[in-house]
Each structure stands twice: as structure tokens, then as C-alpha cells.
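Visitor: A structural model of the following input is requested.
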Amino acid sequence: MTDLVILPEDINKEIKEISDMQVDGPMFPALSAKEMQAVDVEYRKIPVPHNRITPLRQNWLKIYEPLVDYMKLQVRMNVKRRCVELRTSEDSTENSSLQKGADFVRAFTLGFDVDDAIALLRLDELYIDSFEIRDVKSLTGDHMSRAIGRVAGKSGKTKFAIENATRTRIVVADSKIHILGSYQNTILAKRAIVSLILGSPPGKVYGNLKNVATRMKQSL
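Guide: Modelled structure (predicted):
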């Protein structure tokens, strides 16, 4: 009886044949959020500042309904811990539902109106840019108050002008400024606000805003 001899070239040939094999099988699509519930339940907790507790209660139905009916999330207001709790449900169909819902609630807690914040649920390109006046220029006391006044303007005139020209929404909360809009529009609004903080005359800023508004209309 002769011994079986396996040559190195035979091994290499077999390895190549195996590596070249194409395995026929079904192609599976990515799991939906509903299918992923069998694996895990996602959860978010959004803290609510003390000054937004009362507005939250007053607007709770307007906040609750789109989260439950449109985003298919489970929602609870935890008054004791001063937060809004969100989690996915078996009816959730979009993987981004939870993050969109959290962004919506967070926008409201920052001071945006519900009617403005709800756009975060409908449009993917919107986001919030937040910064402090101190990030632009180190100011204290009366200098800080004057900078805030320049950004807001008399009866909010300057803020409204920036919002209308750049198609954004702006919240001035003490020394913090929050801008809601698309990436490009948020940059334009922030540029105007920074100019005001640094001391640019409102008239000059208005002129630049008009030019921006004109260019944006022409681009449509």
C-alpha cells in the first residue's frame, strides 16, 4: 500500500478554487427600526431647564402628539427629574426617529417655539448651532448687556431681520445664542450676529443682510 502524497501545488490549487467560489444566497436589506426592536430598545432623556418647565406643560399636547403619532415613539414627561424621556416602540419604522425626536424636544427646551422646532422632525437638513457671546468676544457687565441688546435690537427688530434674511430662527438666552436652520443659512446668520457682537453698526449689518436675501432669492 502506497502512501498518499499531497504536493504543495495541489494545496495552493485547492485554496484558489475555494476562494473563487461564489456562494449563492439571499441578499438581506438593512433592518428597519421596528425589526431592530427585537435586539434592543433605544432610549433618550432630554433635561428641561427650570425656566422651560411651565412652557413645556402648556405646550405638552403639541409636543407629545407629533412624537407619538408621526415618529411612533413612546414619550413621558418626568416632572420629578425635570426631563422628557423618549424611547422607540414596536411601531417605530425609521432608524432616525429617536434622534429626530430628541432634537425636537431639545430645540423647545432651548427656547424655540414648537411650530419652529417641529421642522426638525420633517426636514433632515436642519440643525441647531449654539454658542456664547464670550466665545466671540470677552465681555462682562454692561458691555455684555449692550452686546445682547445689539443682537436683539429694539423690540427684536434686528433679530427678526436676521431671521428673515437668512431663513433661520434665533433664540437669544442671556449670553447664549441658538440658531436653527440649514447649515449654509446658519453660517450666514451667525456671521451677522458675530459682526454685531464685535461692534459693527446695525446699518451696515442690515445692508449685508439685504444683499444676502437678494442673492438667496435669485438662487431659487
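
Visitor: going forward, measure contacts between C-alpha atoms and count neighbours the same way
Guide: Fine.

Visitor: This structure: helices as residue ranges?
Guide: 8-20, 33-36, 53-58, 60-65, 97-110, 114-117, 119-122, 133-136, 141-152, 157-166, 183-197, 202-219 (DSSP state H).

Visitor: what's the spacing between the spatially most central residue of the chain and residue 133?
Guide: In the chain, the residue lying closest to the centroid (C-alpha atoms, centre = their mean) is residue 127, at 3.8 Å. Plainly put, residue 127 is 20 Å away from residue 133 if you go by C-alpha to C-alpha, to the nearest Å.

Visitor: if we can go back for a sec, what's the most buried one of the helices of the chain?
Guide: helix 97-110 (a mean of 22; mean count of other C-alpha atoms under 10 Å).

Visitor: counting contacts, what elements does it pack onto?
Guide: strand 43-47, strand 83-88, helix 114-117, helix 119-122 (3 or more C-alpha pairs under 8 Å, 6 or more residues apart in numbering; DSSP states H and E).

Visitor: Give me the contacts around the second one.
Guide: Outside of strand 83-88, the residues within contact range by C-alpha atoms under 8 Å, 6 or more residues apart in numbering are 37, 41-48, 72-78, 97-98, 101-102, 105.

Visitor: Report the angle between that strand and helix 97-110.
Guide: 160 degrees (axes from the mean of the first three to the mean of the last three C-alpha atoms, to 10 degrees).

Visitor: Please apply the same query to the first one.
Guide: Per the same axes, to 10 degrees, the angle that strand 43-47 makes with helix 97-110 is 0 degrees.

Visitor: Now the second one, please; I'll put the structures next to each other:
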Amino acid sequence: MPAPTALLRRPDQLAEAVSTPLPVDNDDDLLVDVTNIASVGTQSSTQQMEDTEMQVDEEGRPRFAPAKLVDGPHTAETRKVLIPPHRMTPLKASWPKIYPPLVEHLKLQVRMNVKAKAVELRSSKHTTDPGALQKGEDFVKAFSLGFDTDDAIALLRLDELYIETFEIKDVKTLNGEHLGRAIGRIAGKDGKTKFAIENASRTRVVLADQKIHILGGFKNIHIAREAIVSLILGSPPGKVYGNLRKVASRMKDRF
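Guide: Predicted coordinates for the structure are as follows:
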């Protein structure tokens, strides 16, 4: 079978084909701007360095840009706070003062379930604070433990308040009359000792049988707990008063 004639060329034809330039209609189409390539390369490299470079403040700590809010599908979260039976009557009486901060300030949906003896909280699309549900639960729980409504509202407005709970048997095992005397030493006559501890340490204390609840800042809770533990262990109230006076004077000097 003979080879195609289009593929057969003599050596002089091959040399002529290699040396002949290709026809070009416009010379500008083949010109490449080197400066544009260099500028694009430098821009991409600088942008990449800016993206990877970490910004550091004066103390050497890294700075991060604030997170962007992403609008996505809203999922409602619910919380249920159980109310002890002896706090249901105060809850009904104080309900007009309890739900306005939860609804107006935290933008939560609230209802009192009398049959289940609980307060139910739910977030909605109008809730802006991501920690609103937890704050609302802490507020209702503080009221259920026996704190006043005005004191519990402070949990919504201040972020540095906590509640600590412990029992008398955690400090010392007492039974019978010894337990009653320990509770009496903590409360004092007409509640004077408890009020003195609250005023000196700037906390709120609730005595619920053997359980003791303290509401306040971290350091203030420590001061109140030390005074209550001293009374449980048998220290005379006069000595505890003296220590509280020293602590109160130190706190005034510090502020």
C-alpha cells in the first residue's frame, strides 16, 4: 500500500517549512505584557501574605477579626426549671416581677407549668444573646432556691455572679441538737449573724435546712463561706464578727 503523498517531503522541503514563519494577522496578539504578569503575581502573593500573617498587639497577643453572623435556619432551644413545692406559692405571687426581665431583656418565651411545677423557657428568632437561655435558667433557679427576686435579677445584668451550694454535713457531720445549734449559730438572733455575713462579704445567703446557698462574686463567696464554716465548726460569733470587720475594712481600702 503506497504511503500518502501529503506526509512525504524531501529534505529541502522540510528545511523550508521550518524556516518559514507562520502568518500572523496582528502582531499585538502575540505580545505578552510582562509588567502585568509581575503585578498580578505580586498582588496575589501580598494578599496571600496578608491572609496568613497574624496581627499581634502591643503585648504580643494575637488579634482575631470578630466572627461574622451567619443567617441560617433557627432552631428553638428549650429549658425546663423544676420548682420545689414550697416555692410554688411565692412563684405565683412574684410572677408579675419574674417574667418581664426574661421576655423584655432576654427576648425569651416563658410559661409557668403549674401541673408539672416547672418554668419552661424557649428561645426564638427574636433572641439576640446566645447565652440568654442559660442566664434565664440561672435566674429562675436562683429564685427557686429561695433568693429574693431583686437579688436574682442581678444574675441577668452582671456576668460575674455565681451561686454556690453546700451542706453542713460537707463541713462536719452533725446530728440532732448539734445540727440545730449549728444552724442557729449561722442565722444568729433574729438573723443578725446572717445579715452581718451578707453585708461584710457583699453576698446573699439562704439557709434552707441543711443546705446553704450563697450568691455573689467569686472572692465574696469565698469570704462568706469561710465565715459560715467557722461557725459550723464551733467558733464563737464574736470571733467571726472580728474577722468579718477586718475583711470588710480591707475590701473598702481595696476599692
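
Visitor: Got a TM-score for the pair?
Guide: For this chain pair, the superposition-based TM-score is 0.85 by TM-score structural alignment, normalised by the length of the first structure; 199 aligned residues with a C-alpha RMSD of 2.2 Å.

Visitor: so what's the aligned residue in the second structure for residue 132 of the first structure closest to, chain neighbours aside?
Guide: Residue 132 of the first structure maps onto residue 167 in the second structure when the alignment is built from TM-score structural alignment. Of all residues not flanking residue 167 of the second structure in the chain, residue 211 sits nearest, at 4.4 Å (C-alpha to C-alpha, 6 or more residues apart in numbering).

Visitor: re earlier: tabulate the helices of the first structure in TSV, adding columns for distance to residue 85 of the first structure.
Guide: Converted to TSV, the helices of the first structure look like this (distance: least, C-alpha to C-alpha, whole Å):
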stretch	distance to residue 85 of the first structure
helix 8-20	50
helix 33-36	18
helix 53-58	13
helix 60-65	11
helix 97-110	9
helix 114-117	17
helix 119-122	17
helix 133-136	31
helix 141-152	33
helix 157-166	31
helix 183-197	28
helix 202-219	39
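
Visitor: Let me know which of the ones you listed is the nearest to residue 172 of the first structure.
Guide: helix 141-152 (7.3 Å; C-alpha to C-alpha).

Visitor: The first structure: which residue goes with residue 121 of the second structure?
Guide: So, by TM-score structural alignment, residue 121 of the second structure is matched to residue 86.

Visitor: Its match: neighbour count?
Guide: 23 (other C-alpha atoms under 10 Å).

Visitor: what does the one 3 residues further on give?
Guide: Neighbouring residues of residue 89 of the first structure were enumerated by other C-alpha under 10 Å; the total is 19.

Visitor: Setting aside sequence-adjacent positions, which residue approaches it most closely?
Guide: According to C-alpha to C-alpha, 6+ apart, the nearest residue to residue 89 of the first structure is residue 73 (5.7 Å).

Visitor: Go ahead and confirm residue 103 of the first structure touches residue 120.
Guide: Yes - taking contacts as C-alpha atoms under 8 Å, residue 103 of the first structure lies within contact range of residue 120: 6.9 Å.

Visitor: Quick check: closest non-adjacent residue to the aligned residue in the second structure for residue 103 of the first structure.
Guide: Using TM-score structural alignment, the partner of residue 103 of the first structure in the second structure is residue 138. Of all residues not flanking residue 138 of the second structure in the chain, residue 155 sits nearest, at 7.2 Å (C-alpha to C-alpha, 6+ apart).

Visitor: Residue in the first structure paired with the one you found?
Guide: Here residue 155 of the second structure is matched to residue 120 in the first structure, going by TM-score structural alignment.

Visitor: Confirm for me that that match is in contact with residue 100.
Guide: Yes - counting by C-alpha under 8 Å, residue 120 of the first structure does reach residue 100; the two are 6.5 Å apart.

Visitor: what about the match of residue 132 of the first structure, neighbour count?
Guide: 15.

Visitor: re earlier: closest one to residue 90 of the first structure among the helices of the first structure?
Guide: Of the helices of the first structure, nearest to residue 90 of the first structure by C-alpha to C-alpha is helix 33-36, at 5.3 Å.

Visitor: ok so, going back, what number of residues lie near the residue nearest to residue 89 of the first structure?
Guide: 24.

Visitor: Quick check: the gap between it and residue 67 of the first structure.
Guide: 6 Å.

Visitor: repeat for residue 14 of the first structure
Guide: 58 Å.

Visitor: and if you look at residue 125 of the first structure?
Guide: In terms of C-alpha to C-alpha, residue 125 of the first structure sits 19 Å off from residue 67 of the first structure.

Visitor: who has more neighbours, those two?
Guide: The neighbour count for residue 125 of the first structure versus residue 67, taken as other C-alpha under 10 Å, is higher for residue 67 (23 against 11).

Visitor: neighbours around the corresponding residue of the second structure for residue 50 of the first structure, how many?
Guide: Mapped onto the second structure by TM-score structural alignment, residue 50 of the first structure lines up with residue 85. The burial count assigned to residue 85 of the second structure is 10, neighbours taken as other C-alpha under 10 Å.

Visitor: show me what contacts the closest residue to residue 85 of the second structure other than its chain neighbours?
Guide: Distances taken as C-alpha to C-alpha, 6+ apart put residue 117 closest to residue 85 of the second structure, at 7.4 Å, once the chain neighbours are dropped. Counting by C-alpha under 8 Å, 6+ apart, residue 117 of the second structure touches 82, 83, 84, 85, 88.
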